[in-house]
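Enquirer: pasted the sequence and its predicted model underneath.
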Amino acid sequence: MPSIVYRGVGPRIAYERRIAGLTQAELARAAGTSLGTIRKVERGERGVSDAVLDALADALDLDPARLLPDKERPDDRVHQAMPGLSSVLATYDVPDDGPYRPLPALAEVVASVVTWRLGAQYVRLARAAPDLLAELCRALQGAAPSDQPAVARLLVDACRAADAVAFKYGARDLSARLIDLMRWAARQANDPVVDATTAYVRTETYFAAKAHAAGLRALEAAADQTPRTSSPEAVAARGALHMRAAVIAGRVGNGSSAETHLDVARALGDQVPEGVYSGTAFGPDSVRIHEVSVAVSLGDDHLGRALKLAREWAPPRDLPAERRSGFYIELGRAQLWSGRPDAAFESLKVARRIAPQHAREHRWVREDAATLRRLKRADAESLSNFAEWCHAGADA
């Protein structure tokens, strides 16, 4: 894979280094690079390759995209990974011979990948996903029968992480193939909660095809098949399916069905603390965020509900970044449609601060930024800069 050399990153690296309380020498040691390299990069005398950028990001405990200037394109790094993902998908059931790590080590790596997905760290995800998926396919083929369900569950989680990248960056066919691999692996996991998670993610194919009625039927069927046990994982799996069913019912315009699913999700959310269950954030706060999503999906008279909830409540900082960012993107759309463009722009900026890659690649952010720029042609330069940052109008 050819390496990209990024320029203009010095000020960002210097800023994040100071925030982390590190000297240049300490950062150089942590990143395994020379002090001279750090000095030259921060002074703008040289760029950094993918490898150096990744090493510096790891040393600073940041996603590499945080170190890139606004005008650089982190999506270039994501698109470089797409052929590798496609190659894995072509051979998942006949993987190449090769090594794979023990199950505990694989579980640790997959847990990190899930954390990156929840934090909308798509560049980091894209770099790791192809090799990890290939390794998990080898591990599944070579695992002892007693270990195969556990490896299959890890493959499901890793596929979901890779799908987040493919779906967010518009590779819809690749996303559909990753979901097919999830479904294949889920059958070997022999776990109804994994089946529920797979059904939750599969809804993306219905959203992409605008087949909302079919998606609603599929979610309702999956919710009916999820065990009615009191385990937090099973409760959260059912609740997540009802949350997503509420949103897709809103897209159909079926307000009564959306409200019914929200009521069920709310009741299930009250049974478990807010947390991440099988890779999905669920609990009372997640249900509140979906109330905003439903209101925006239904539009018109329902928008006031979204605005009222936002006046009374904001997502706590311990929620995953992708979910919090999504809340402000939805709120921004409600504000824009309600004739409050200034408030909408503020919400989009909050979404960007929380999860820049998520906001930048979100279709609604681009659409709304383009609309705001048309509405406020003579307004602040910051709006134009924001619109250029997210490629507003690119989906028009």
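Expert: Good, I have the coordinates. For clarity, every value in this text was computed on a predicted model and none was experimentally measured. Numbers count the residues shown, from 1 in each chain.
Enquirer: can we go C-alpha only for contacts and neighbour counts from here?
Expert: Fine.
Enquirer: all helices of the stretch 151-300 of the chain, in order?
Expert: Using DSSP state H, counting those that start in this stretch, the helices of the stretch 151-300 of the chain run over residues 172-189, 192-209, 212-225, 232-252, 255-269, 284-298.
Enquirer: counting by contacts, list what the shortest one packs against.
Expert: Pointing back at helix 212-225 there. helix 192-209, helix 232-252 (3 or more Cα pairs under 8 Å, 6 or more residues apart in numbering; DSSP states H and E).
Enquirer: compare these and report which one is nearest to Arg217.
Expert: helix 232-252 (8.6 Å; Cα to Cα).
Enquirer: so what's the gap between stretch 337-354 and the chain middle?
Expert: Centroid displacement of stretch 337-354 relative to its chain, using Cα atoms, centre = their mean, to the nearest Å, is 20 Å.
Enquirer: how about that stretch: buried residues?
Expert: The neighbour-count check on stretch 337-354 (16 or more other Cα atoms under 10 Å) flags 337-338, 341, 343-345, 347-352, 354 as buried.
Enquirer: below is structure B, check it against A:
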Amino acid sequence: MSTTDLPPGANLKALRTAHGLSQSTLARRASVSVSLLSKIEVGDRTLTPAVAAAVGKALGVTMDAVLGRAGVSGQRAGAQLAALRAAIRDYDLPDGRAVAGDLIDAGLSAARAYRDGVDVRALLALLPGLVRQATTHAYAQNTAAAWMALAEAYSSVYWLAARHRWMDLAELAVAREQWAVEQQPNPLGSAIAARDRAGTYLNFGDIERGLTVVDRAITDAQTDLAGTDRDIAMCVLALRGMTLAGRLDDKREGRREAERHVRAARLAASGIGGDMDVHGMTVGPQNVFTHELATRVDLGRPRAALALTDNLAAALDGLPPTRIAPTYINVARAQLDTGHRDAALESLSTAWDAAPQMARIHPMGREVFRVLSSLHRCSNAQLLRLSKLSGMSV
């Protein structure tokens, strides 16, 4: 697994050079302007996910390779990652000893807390043992609840892998998650697994197929679920559809598809009431807001994104850092796109204070910092502080 310490825009330049292509040749193949590509490479513009996907196709590499895969940190991180891969490989080899359900519940609760707090180091340390224990428990109990517990453990693996752009591990985790929920009838679990599967298409930049997965899962949820479980399934699937729509090349179609999913997510969230944790995911009206803001930024409508609220702190109150930090990063993107550099720097600082470990692995957080560093004529205390957090030079 190759990794890079370069922020996305700088990594793009390195990839283009390694492929022996000029800016004009790559721009033509990716259907982007030479001016935009040049500005991205020198740090005057951010490399957006949509452009990263287009450039990846032109280079014959995946979007995660363009954004740059994040490495693991910590003294035992390499061994822990190897142990996690081994646990997933042994999906049909449960241990002989019994595992109490209380132990699985405690492990899943810890995994949720680490995800919510974006404590990726602690999560990586926990997951190898949790996956093995949940596997043994599921085989022994053979109930929908036990298999769903295993599926949730795999979903946490997907979450960790996707954040680092380890897409081989992310795809394997999702395949195992889908397999687990199929062992006993579990329509809600199937919807959550479909949402994660669509996420792999999002991470690879294959937007149309990701939307197909979402729409098919929505149809199944409408048929197989009722009440709160149906609202939860519809909400998480619509949120994934909304995010995918924001990355469509055709922005007119993207806006149409995004609005369709925004309406569906709002309607489902109204049935849920307040935000709640469901198998490691935050579901409810506030989380719909964070996704809508991000989607409007992806659609190239930064002012519409910023107009969604006059008090962002209040709108995010009560949400976990895993939702707060990306939202402030997206606000920073919107502020940067509208020429408010100081405000963007302030928002980025808030994001990284909310989830410090995210600073080293979030591609858009690193990319916004790169551009802000380039645009500021001289470094200041805030830039230097973020440089230390992110591991990137000013």
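Expert: Alright, I've got the coordinates. Computed from a predicted structure; not experimentally measured.
Enquirer: report the TM-score for the pair.
Expert: Taking TM-score structural alignment, normalised by the length of structure 2 as the basis, the two superposed chains have a TM-score of 0.75; 316 aligned residues with a Cα RMSD of 2.1 Å.
Enquirer: out of the helices of the stretch 151-300 of structure 1, flag the one nearest Leu140 of structure 1.
Expert: Short answer: helix 172-189, nearest of the helices of the stretch 151-300 of structure 1 by Cα to Cα, at 9.1 Å.
Enquirer: mind reading off the mean deviation between that closest one and structure 2?
Expert: Taking mean Cα distance after the TM-score superposition for structure 1, the mean distance separating helix 172-189 of structure 1 from the aligned residues in structure 2 is 1.1 Å.
Enquirer: secondary structure class of Arg377 of structure 2, three-state.
Expert: Assigned with DSSP: H, G, I helix; E, B strand; the rest coil, Arg377 of structure 2 falls in the coil class.
Enquirer: that one: how many residues sit nearby?
Expert: A count of nearby residues for Arg377 of structure 2, using other Cα atoms under 10 Å, gives 8.
Enquirer: show me what contacts it?
Expert: Contacts for Arg377 of structure 2 (Cα atoms under 8 Å, 6 or more residues apart in numbering) come out as none.
Enquirer: pick the most buried one from the helices of the stretch 151-300 of structure 1.
Expert: The highest average neighbour count among these, using mean count of other Cα atoms under 10 Å, belongs to helix 232-252 at a mean of 26.
Enquirer: picking that back up, looking at the helices of the stretch 151-300 of structure 1, which is closest to Glu361 of structure 1?
Expert: Nearest to Glu361 of structure 1, of all the helices of the stretch 151-300 of structure 1, is helix 172-189, at 13.6 Å by Cα to Cα.
Enquirer: on that earlier part again, would you turn the helices of the stretch 151-300 of structure 1 into CSV with distance to Leu155 of structure 1?
Expert: Shown next, in CSV, are these (distance: least, Cα to Cα, whole Å):
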stretch, distance to Leu155 of structure 1
helix 172-189, 7
helix 192-209, 11
helix 212-225, 20
helix 232-252, 18
helix 255-269, 27
helix 284-298, 25
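Enquirer: those: which one's closest to Cys390 of structure 1?
Expert: Nearest of the helices of the stretch 151-300 of structure 1 to Cys390 of structure 1, taken as Cα to Cα: helix 172-189 at 19.4 Å.
Enquirer: what does that closest one rub up against?
Expert: Helix 172-189 of structure 1 is contacted from outside by 86, 89, 148-153, 155-156, 159-160, 162-164, 166-167, 194-195, 198, 201-202, 205, 208, using Cα under 8 Å, 6+ apart.
Enquirer: are any of the residues you listed buried, and which?
Expert: Neighbour-count burial (16+ other Cα under 10 Å) applied to the contacts of helix 172-189 of structure 1 gives 86, 89, 148-153, 155-156, 159-160, 162-164, 166-167, 194-195, 198, 201-202, 205.
Enquirer: so who does Arg138 of structure 1 touch?
Expert: Residues in contact with Arg138 of structure 1 (Cα under 8 Å, 6+ apart) are Pro95, Asp96, Asp97, Gly98, Pro99, Tyr100.
Enquirer: out of the residues you listed, name the ones that lie in helices.
Expert: Secondary structure from DSSP state H places none of the contacts of Arg138 of structure 1 in helices.
Enquirer: which residue, neighbours along the chain excluded, lies closest to Thr350 of structure 2?
Expert: Among residues not flanking Thr350 of structure 2 along the chain, Tyr328 sits closest, at 6.8 Å (Cα to Cα, 6 or more residues apart in numbering).
Enquirer: tell me how many other residues surround the corresponding residue of structure 1 for the one you found.
Expert: Using TM-score structural alignment, the partner of Tyr328 of structure 2 in structure 1 is Tyr328. A count of neighbours around Tyr328 of structure 1, defined by other Cα under 10 Å, yields 26.
Enquirer: what's the helix or strand for Tyr328 of structure 1?
Expert: Per DSSP states H and E: Tyr328 of structure 1 is located in helix 321-337.
Enquirer: circling back to that earlier point, how much space separates the match of Tyr328 of structure 2 from Val247 of structure 1?
Expert: Using Cα to Cα, to the nearest Å, Tyr328 of structure 1 is found at 16 Å from Val247 of structure 1.
Enquirer: what does Thr91 of structure 1 give?
Expert: Applying Cα to Cα to Thr91 of structure 1 and Val247 of structure 1 gives a distance of 35 Å.
Enquirer: equivalent analysis for Ala158 of structure 1, please.
Expert: To Val247 of structure 1, Ala158 of structure 1 is 25 Å away according to Cα to Cα.
Enquirer: got a list of contacts for stretch 89-104 of structure 2?
Expert: So stretch 89-104 of structure 2 is in contact with Leu130, Arg132, Gln133, Ala134, Thr135, Thr136, His137, Tyr139, Ala140, Ala149, Arg176, going by Cα under 8 Å, 6+ apart.
Enquirer: mind running it again at 6 Å?
Expert: Contacts to stretch 89-104 of structure 2, defined as Cα atoms under 6 Å, 6 or more residues apart in numbering, come from residues Thr135, Thr136, His137.
Enquirer: and if you look at stretch 230-248 of structure 1?
Expert: Residues contacting stretch 230-248 of structure 1 (Cα under 6 Å, 6+ apart): Tyr200, His212, Leu216, Leu219, Ala223, Ala258, His261, Leu262, Ala265, Leu268, Tyr277, Val294.
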